[in-house]
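Visitor: please find the sequence and the predicted model below.
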Amino acid sequence: MALHLTVDPDAPEPPYEQIRARIAERARSGALPVGYKLPTVRGFAEELGLAANTVAKAYRALEADGVVETRGRNGTFVAAPGDTAERETAAAARAYAERAHRLGADRAAALAAVTDALRAVYGD
């Protein structure tokens, strides 16, 4: 299975974000199975007509999100879903709650800010 993506140079999102979002969506939907080996950074950049640093930035973001894992010189692979994403989400929520508390926000204000942020990102 080949990874066919296109990058729209006129899109409002930068190319690395387009790559990140499309790979993440395919991995989460199962279109890219766990263990699928992604193309090399250089090879994929060449295929897309982009700088290698652009693809590398997308791969780093995907790894930080737990969507892929890099196995040294063996390459980059689609990771098993769940564990990393859940752990990172819980850590981000905890960090937000601690920061809101330090800033003096009460529970209702902190929850309202989260609700507004979720609505802005996920839509309503």
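Guide: Noted; the coordinates are in hand.
Visitor: from here on, just use CA atoms for contacts and neighbour counts.
Guide: OK.
Visitor: centre of the chain to the longest helix along the chain, how far?
Guide: If you go by DSSP state H, the chain has its longest helix at helix 83-102. In terms of C-alpha atoms, centre = their mean, to the nearest Å, the centre of helix 83-102 is found 16 Å from the chain centre.
Visitor: contact partners of that helix?
Guide: Residues from elsewhere that reach helix 83-102 (C-alpha atoms under 8 Å, 6 or more residues apart in numbering): Asp65, Gly66, Val67, Asp106, Ala110.
Visitor: try this one next to it:
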Amino acid sequence: MSGPVIRIDTSSHVPPYEQIRAQLAALITARRLPERERLPTVRQLAADLGLAPGTVARAYRELEAASLIVSRRGAGTRVASLPSPAPAPDTAALADLAWRFVTEAAELGADGQAMLGAVREALNRMP
């Protein structure tokens, strides 16, 4: 894997395996890592990040379970084939959905910072 770099924030409450999983998933789904791109071995990425191999192995297992990567003995771990990108969302429908979220969150007493935090948290949970 040449190009994008995975970074681990040791002060984050998010476990390192989840940081790896989320960053690789984002790179793959954004197609910044191309189909069939070979990823570093578990041991190599663990050494590069200063983590235990089991941490990287867990991230890889979860990515494989999500069909984002494929691991084969002797062939390494590679980015899986992804379906064609989804069409762009309907911007009017998206704006309407955002408006409903903001108004309902305000009714719950949330301010703008709390709303943004909730959206960030939801985005972090996306595969």
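Guide: Yes, it's here. Keep in mind that this is a model prediction, so the values were computed, not measured.
Visitor: please state their TM-score.
Guide: TM-score for the superposed chains, counting by TM-score structural alignment, normalised by the length of the first structure: 0.65, backed by 88 aligned residues with a C-alpha RMSD of 2.2 Å.
Visitor: among the contacts of helix 83-102 of the first structure, which pair sits farthest apart?
Guide: Val67 and Asp106 (34.2 Å; C-alpha to C-alpha).
Visitor: neighbour count: those two, which is higher?
Guide: Higher neighbour count among Val67 of the first structure and Asp106: Val67, with 25 against 11, using other C-alpha atoms under 10 Å.
Visitor: doesn't Arg26 make contact with the more buried one?
Guide: No: contact criterion C-alpha atoms under 8 Å: Val67 of the first structure and Arg26 do not qualify, at 10.0 Å.
Visitor: chain center to the longest helix along the second structure, what's the gap?
Guide: Determined from DSSP H, the single longest helix within the second structure is helix 91-107. Centroid displacement of helix 91-107 of the second structure relative to its chain, using C-alpha atoms, centre = their mean, is 24 Å.
Visitor: what does stretch 36-50 of the first structure give?
Guide: 17 Å.
Visitor: buried ones in that stretch?
Guide: Tyr36, Lys37, Leu38, Thr40, Val41, Arg42, Phe44, Ala45, Leu48 (16 or more other C-alpha atoms under 10 Å).
Visitor: quick one: Asp83 of the first structure from Val67 of the first structure, how far?
Guide: Distance from Asp83 of the first structure to Val67 of the first structure, counting by C-alpha to C-alpha, to the nearest Å: 10 Å.
Visitor: my bad, should have said Val34 of the first structure
Guide: 9 Å.
Visitor: shared neighbours, these two?
Guide: The contact sets of Val34 of the first structure and Val67 overlap at Ala27, Val78, Ala79, Ala80 (C-alpha under 8 Å, 6+ apart).
Visitor: which position in the second structure aligns with the last one?
Guide: Meaning Ala80 of the first structure. In the second structure, Ala80 of the first structure lines up with Ser81, judged by TM-score structural alignment.
Visitor: tell me how many other residues crowd the closest residue to its match other than its chain neighbours.
Guide: Closest residue to Ser81 of the second structure apart from its sequence neighbours, by C-alpha to C-alpha, 6 or more residues apart in numbering: Glu35 at 5.4 Å. If you count neighbours by other C-alpha under 10 Å, Glu35 of the second structure ends up with 15.
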